[in-house]
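Engineer: I'd like to go over a predicted model; first the sequence, then the structure.
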Amino acid sequence: MDPSASPLRCGVLGCADFARRRMLPVLAAEPGIRLMRVASRDAAKAARFAEEFGCEPVLGYDALLAAPDIDAVYLPLPPMLHAEWTEKALRAGKHVLAEKPLTADPGSTERLLRLAAERGLVLLENVPFPHHAQHAAVRALLDDGVIGEVRGMASAFTIPPRPDGDIRYQPEVGGGALLDLGVYPIRAALHFLGADVEIIAAVLRSRARTGAVDSGRILAVAPGGVTADLEFGMDHSYRTSCEFAGSIGRLRLDRVFTPPPDHLPVGRVERQDHREEIVLPADDQYGGLVRHFVHAARTGTGTGTEARADASMRQARLVRQVEDKAVRVTV
């Protein structure tokens, strides 16, 4: 049997709620993956997850990594644990699909990507939106000059307040809103404006009681002076949007980061005497990302895999620039 056709035997490190709601159903349904085991430091939690998704429970992450019949791991641990367990998984010979952000530090991100390359392993950060067909369609519209020359873009990812015990309010573990939400508009700027985006200024708003960043705004610029106004936060109404301003018009999309698989995206084009809504096909961005991961892990190749690694590295550097340049406000 062609080894590239056999299912990728996958384990899960951690029992995050996001993994249960979003990623494990995709992993369990993907023909290219055989979901083998889920590990937790809590035996009862591992058992619940394993029963729900038809796999075996494992007590402890090290025990799962030691299993010789695991080819790859999905890692939905809190952000501040990503670097440690991604490195352990790579050194155990496993391909890794890690939740975003890959790490909170550009040096750590670069080191892990280099380690994966040296060992011939795939390390992919779970940023799914570039795998949705709507973004290729938007790029084509922009390239066709539907709004003329692009002068700037704005992107936002904001959500309502979370319960007090939410991990995002624990900066020592969850990293706060910049790492959880801010990376999306930052990645969108890289995706649409190119790799040489730089941060010009930023504001980070933190909670005095927890020390966690709960919102922020970023001004970035690409070569040639195209600007990006990037907003994020978890003290807002729900919004995931991207808007492009051009020399003759505007193009706007909603639900750009979290569209359900059956959602029909709508691109709204406005010019001086023209209003148009362009309905785009539905797509499953998580399914697309998982298929990309499987193909790359099984064949050693994957269209855009190197570009994704480069984007993860540049994203980490931009996050550091935000932290270095930000005006900080505590409320």
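Structural biologist: Now that the structure is in, tell me what you want to look at. None of these values were measured; they are calculated from a predicted model.

Engineer: okay, CA-based contacts and neighbour counts for the rest of this
Structural biologist: OK.

Engineer: show me the longest helix that occurs in the protein.
Structural biologist: Secondary structure of the chain per DSSP state H: the longest helix is helix 305-325.

Engineer: list the buried residues in it.
Structural biologist: Residues of helix 305-325 classed as buried by neighbour count (16 or more other CA atoms under 10 Å): 305, 308-309, 311-323.

Engineer: name the next helix or strand following it along the chain.
Structural biologist: Sequence order places strand 326-330 as the next helix or strand after helix 305-325, per DSSP states H and E.

Engineer: what residues are up against L219?
Structural biologist: Neighbouring residues of L219 by CA atoms under 8 Å, 6 or more residues apart in numbering: I199, I200, A201, A202, T227, A228, D229, L230.

Engineer: for stretch 184-200, list every residue counted as buried.
Structural biologist: Within stretch 184-200, the residues that qualify as buried are 184-193, 195, 197-199, counting by 16+ other CA under 10 Å.

Engineer: and the longest helix of the chain with strand 326-330, angle?
Structural biologist: Comparing the axes of helix 305-325 and strand 326-330 via axes from the mean of the first three to the mean of the last three CA atoms, to 10 degrees yields an angle of 60 degrees.

Engineer: run the chain-centre distance for helix 305-325.
Structural biologist: A distance of 12 Å separates the centroid of the chain from that of helix 305-325, by CA atoms, centre = their mean, to the nearest Å.

Engineer: name the helices or strands packed onto it?
Structural biologist: Contacts defined by 3 or more CA pairs under 8 Å, 6 or more residues apart in numbering; DSSP states H and E place helix 305-325 against helix 106-118, strand 123-126, helix 183-193, strand 198-206.

Engineer: change it to 10 Å
Structural biologist: The elements that helix 305-325 packs onto, with contact taken as 3 or more CA pairs under 10 Å, 6 or more residues apart in numbering; DSSP states H and E, are helix 106-118, strand 123-126, helix 183-193, strand 198-206, strand 213-221, helix 285-299.

Engineer: now that helix against strand 198-206, angle please.
Structural biologist: Orientation check (the same axes, to 10 degrees): helix 305-325 against strand 198-206 gives 60 degrees.

Engineer: now stretch 129-137: buried residues?
Structural biologist: By neighbour count on 16+ other CA under 10 Å, the buried set for stretch 129-137 is F129, P130, H131, H132, A133, Q134, H135.

Engineer: need the contact partners of that stretch.
Structural biologist: 140-143, 184, 187-188, 191-192, 253, 256-259, 261, 264-267, 279-292, 308 (CA atoms under 10 Å, 6 or more residues apart in numbering).

Engineer: now, of these, which are buried?
Structural biologist: Looks like the contacts of stretch 129-137 have 141-142, 184, 187-188, 191-192, 253, 256-259, 264-267, 280, 282-292, 308 buried, using 16+ other CA under 10 Å.

Engineer: another one to put next to it:
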Amino acid sequence: MKRQDLTPVHASERRAGVGVIGCADIAVRRALPAIRESPFHLVAVASRSQEKAKGVAASFDCEAVAGYDRLLELPDVDAVYIPLPNSEHAEWARRALDAGKHVLIEKPAVASEETARALVALAEERGLLVMENFAFLRHPQHDQARSLVADGAIGELRAYNGVFGIPPTDPRGIKYQANLGGGALWEVGCYPVRAAQEYLGSSPQVLGAGLEFDPELGVDVSGVALLRDGAGVTANCSFGLSHSYRSTYDLWGSEGRLTLEWAFTPSRDARPVLRLQQKDRESRISAPASDQFLGVFTAFHDAVRDPAARPAHHQALVQQAELMARIRAHALGRGDSLSGNR
């Protein structure tokens, strides 16, 4: 049976309710404060630990739930946000969809095209939304960049270069655990790869990829991927977990270059700078301050309310999973195989 959609005609009856499955750091620092300011009503947070759930819920004035399944049973929860370890995304997204809930999955959503397509098929069968959380795309600096490129500010786009690197942290952390879906490609590489797809044509070719593994940690700690679309535009994506912090991409065209200096993780109060170079002139354009997590929860809410907005999110989830799987396959010497497993 299909779930009845929360469409705009019902919006006056009550606000759509959202629950959070897991009390990850990203949820507590960025997501939960944004949900409180979004059109959603924050119903509950769930943890496997009642004590942890109570601690987080008390800070955000919502219900504390011990156990993820119990949260999915709450009738006021129309949608869920899943910031669990990567290895648990697919299972809990499927369970949430089976329970009739719309789903926002923290990036990277899933590791294979097959899994992405299965989740999308289930969502569409139930009349639901499944969406991947690339919050950075909701920051207005990317709208500015796309507009400048579309208006010919750098001429014809020739190449994209994206870089995201962060310093090493506690090796016991989730990002370093292979069995939890850790590693540089999934943790930080997904950002420049996803940004590249805003500028390249569909289904870009993977020309090459490489991952550097730490034998003690058992995961990749740095890597690179080179892509090319059908028009010959290339994308170089570099990433790592053992670098000084860098979060940038630039767009190189026939008549200029555009650089976003703080592309992926600006704070909500920051005004990132876009640097536009045209011949012998350079312009610095300040983007407005913006909470990109508020932006993504607003977009998620809008798509929950409007079924017509969902196909684009479903397509983006599948395309990202498929491309990431091909990048990993190339890096592991499997050519253009679509396998996303090591």
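Structural biologist: Thanks, I have the structure now. As the structure is a prediction and not an experimental result, all values here were calculated from the model.

Engineer: trace C15 of the first structure over to the second structure, please.
Structural biologist: Correspondence of C15 of the first structure to the second structure, assessed by TM-score structural alignment: C23.

Engineer: check contacts around its match.
Structural biologist: Applying CA under 10 Å, 6+ apart, one finds that C23 of the second structure lies in contact with 29, 32, 45-49, 52-53, 55-57, 82-84.

Engineer: what of H10 of the second structure?
Structural biologist: If you count contacts by CA under 10 Å, 6+ apart, H10 of the second structure has them with A16, R305.

Engineer: and what of G333 of the second structure?
Structural biologist: G333 of the second structure is in contact with G208, A209, G210, counting by CA under 10 Å, 6+ apart.

Engineer: kindly report the same for A58 of the second structure.
Structural biologist: A58 of the second structure neighbours (CA under 10 Å, 6+ apart): A64.

Engineer: any idea which element it lies in?
Structural biologist: Here A58 of the second structure is assigned to helix 50-60, by DSSP H and E.

Engineer: could you point out which element follows that helix?
Structural biologist: Next element after helix 50-60 of the second structure (DSSP H and E): strand 63-66.

Engineer: in the first structure, what range does the helix or strand that comes right after that following strand match?
Structural biologist: Next helix or strand after strand 63-66 of the second structure toward the C-terminus (DSSP H and E): helix 68-72. Counting by TM-score structural alignment, helix 68-72 of the second structure pairs with residues 61-65 of the first structure.

Engineer: got it, and stretch 151-169 of the second structure?
Structural biologist: Using TM-score structural alignment, the partner range for stretch 151-169 of the second structure is residues 144-162.

Engineer: quick one on the thing from earlier: save the buried residues of stretch 129-137 of the first structure as CSV, and put in secondary structure too.
Structural biologist: Converted to CSV, those look like this (DSSP: H, G, I helix; E, B strand; the rest coil):
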residue, secondary structure
F129, helix
P130, helix
H131, helix
H132, coil
A133, helix
Q134, helix
H135, helix
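
Engineer: on that earlier part again, what residues sit buried inside the helix holding A58 of the second structure?
Structural biologist: Buried, per 16+ other CA under 10 Å, within helix 50-60 of the second structure: K52, A53, K54, V56, A57, F60.

Engineer: can you name the two of the residues you listed that are farthest apart?
Structural biologist: Pairwise distances across the buried residues of helix 50-60 of the second structure (CA to CA) peak at 12.9 Å, for the pair K52 and F60.

Engineer: mutual contacts of those two, please.
Structural biologist: Common neighbours of K52 of the second structure and F60 (CA under 10 Å, 6+ apart) are V45.

Engineer: can you tell me the centre-most residue of the first structure?
Structural biologist: V127 (2.3 Å; CA atoms, centre = their mean).

Engineer: make sure D78 of the second structure is actually in contact with A44.
Structural biologist: No - if you go by CA atoms under 10 Å, D78 of the second structure and A44 don't touch, sitting 11.2 Å apart.

Engineer: next one: the counterpart of Q134 of the first structure in the second structure from A325 of the second structure, what distance?
Structural biologist: When the second structure is aligned by TM-score structural alignment, the residue opposite Q134 of the first structure is Q141. According to CA to CA, to the nearest Å, Q141 of the second structure and A325 of the second structure sit 28 Å apart.

Engineer: specify the local secondary structure of G93 of the first structure.
Structural biologist: When classified by three-state DSSP, G93 of the first structure comes out as coil.

Engineer: wait, what's in contact with it?
Structural biologist: So, once contact is read as CA under 10 Å, 6+ apart, G93 of the first structure ends up touching L65, A66, P68, I70, D71, A72, E87, A116, R119, G120, L121.

Engineer: ok, the fourth one to A309 of the first structure distance?
Structural biologist: In other words, I70 of the first structure. From I70 of the first structure to A309 of the first structure the distance is 23 Å (CA to CA).

Engineer: that older thread, okay, and the common contacts of D78 and A44 of the second structure?
Structural biologist: Joint contacts of D78 of the second structure and A44 (CA under 10 Å, 6+ apart) are G17, V18, G19.

Engineer: the last one contacts P83, correct?
Structural biologist: Going back to what we said before, that points to G19 of the second structure. No - G19 of the second structure is beyond contact range of P83, at 11.3 Å (criterion: CA under 10 Å).

Engineer: those two - which one has more neighbours?
Structural biologist: G19 (31 against 24; other CA atoms under 10 Å).

Engineer: ok, the residue lying farthest from the centre of the second structure to N161 of the second structure distance?
Structural biologist: Farthest-out residue of the second structure from its mean C-alpha position, per CA atoms, centre = their mean: D280, at 36.4 Å. Separation of D280 of the second structure from N161 of the second structure (CA to CA) stands at 21 Å.

Engineer: over to L128 of the second structure?
Structural biologist: Remark: distance between L128 of the second structure and N161 of the second structure (CA to CA) = 35 Å.

Engineer: what does V43 of the second structure give?
Structural biologist: Taken as CA to CA, the span from V43 of the second structure to N161 of the second structure is 41 Å.

Engineer: neighbour count for the two, which is higher?
Structural biologist: For V43 of the second structure versus N161, the count of surrounding residues by other CA under 10 Å is larger for V43: 24 against 20.

Engineer: now check the more buried one against the first structure: what is it aligned to?
Structural biologist: Mapped onto the first structure by TM-score structural alignment, V43 of the second structure lines up with M36.

Engineer: excluding chain neighbours, give the residue nearest to its match in space.
Structural biologist: C55 (5.2 Å; CA to CA, 6 or more residues apart in numbering).

Engineer: could you count how many residues lie near the corresponding residue of the first structure for I285 of the second structure?
Structural biologist: Using TM-score structural alignment as the criterion, I285 of the second structure maps onto I278 of the first structure. The local packing of I278 of the first structure (other CA under 10 Å) involves 12 other residues.
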